[in-house]
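give me a 3D structure for the following:
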Amino acid sequence: MKNRLKNILFICSRNKWRSLTAETIYKNNSDFNVKSAGTENSARIKINSKLLVWANLIFVMEKHHKEKLILNFPDETKNAKIIILEIPDIYRFMDNELIDEIRISVSEYL
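Next comes the predicted model:
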């Protein structure tokens, strides 16, 4: 049985390599609405309350991203499903290894 359309949010630090790659991989999948953001002030798209409330499922690349979300958005994250992917900041946008890591890490949740 198909799930209803899920709103999926990918988060890394600057939203330039990891989370943007994840968004790019999944954005054309008709089962999901996908967005990405970053936790740093220098992020391409900075995380905000509206994005967190929009998301049914939030994937963060590292533990410190989840900690930052909970610290800065306690109300929005109280009941949120936040999954830590454990993908370090060692890749560039759309690196093949990064794509593989994201797909493998995310697959069990989608």
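
CA only for contacts and neighbour counts going forward, please
Fine.

need the longest helix for the protein.
Ordering each helix of the chain by length in residues (DSSP state H) puts helix 96-107 first.

what's that helix packed up against?
Under the contact criterion of 3 or more Cα pairs under 8 Å, 6 or more residues apart in numbering; DSSP states H and E, helix 96-107 touches helix 18-26.

now show me the structure for the sequence below, then we'll compare the two:
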Amino acid sequence: MFASRPGVETASAGLAPDAEEQCSAELVEWAGIIFVMERAHRARLQRRFRPHLKRARVICLDIPDDYAFMQPELAALLEKRVGRFL
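Have a look, this model is predicted:
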């Protein structure tokens, strides 16, 4: 969603076992900012990748993870909450 912004490189990965793209230590180390939707996601990320989170800033968007992929309401919330950090 944000990949077309100038100067922004993006990647998407999940923490759930069935995520299409799994989060990895390499991806966490690459990131400058990591956005998570819920506080539970932030806690899970920190538990699994704490040694690799030295550089990345983790930002919780406080968006319930119950939207369909790219549901218009979700896209609007993401634009509003992520946009100010980019």
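
need the TM-score from the superposition.
Overlay of the two chains. TM-score (TM-score structural alignment, normalised by the length of structure 2): 0.91; 86 aligned residues with a Cα RMSD of 1.2 Å.

quick one on the thing from earlier: mind listing what's buried along the longest helix of structure 1?
Within helix 96-107 of structure 1, the residues that count as buried by 16 or more other Cα atoms under 10 Å are 98, 99, 101, 102, 105.

same question for stretch 71-90 of structure 1.
Neighbour-count burial for stretch 71-90 of structure 1, counted by 16+ other Cα under 10 Å, picks out 76, 77, 80, 82, 83, 84, 85, 87.

any idea how far apart the tips of that stretch sit?
One end of stretch 71-90 of structure 1 sits 25 Å from the other (Cα to Cα, to the nearest Å).

how about residues contacting that stretch?
Stretch 71-90 of structure 1 is touched from outside by 18, 49, 52-53, 56-63, 66, 69-70, 101-102, 105-106, with contacts defined as Cα atoms under 8 Å, 6 or more residues apart in numbering.

and with 6 Å instead?
The contact list for stretch 71-90 of structure 1 (Cα atoms under 6 Å, 6 or more residues apart in numbering) reads 57, 58, 59, 60, 61, 62, 70.
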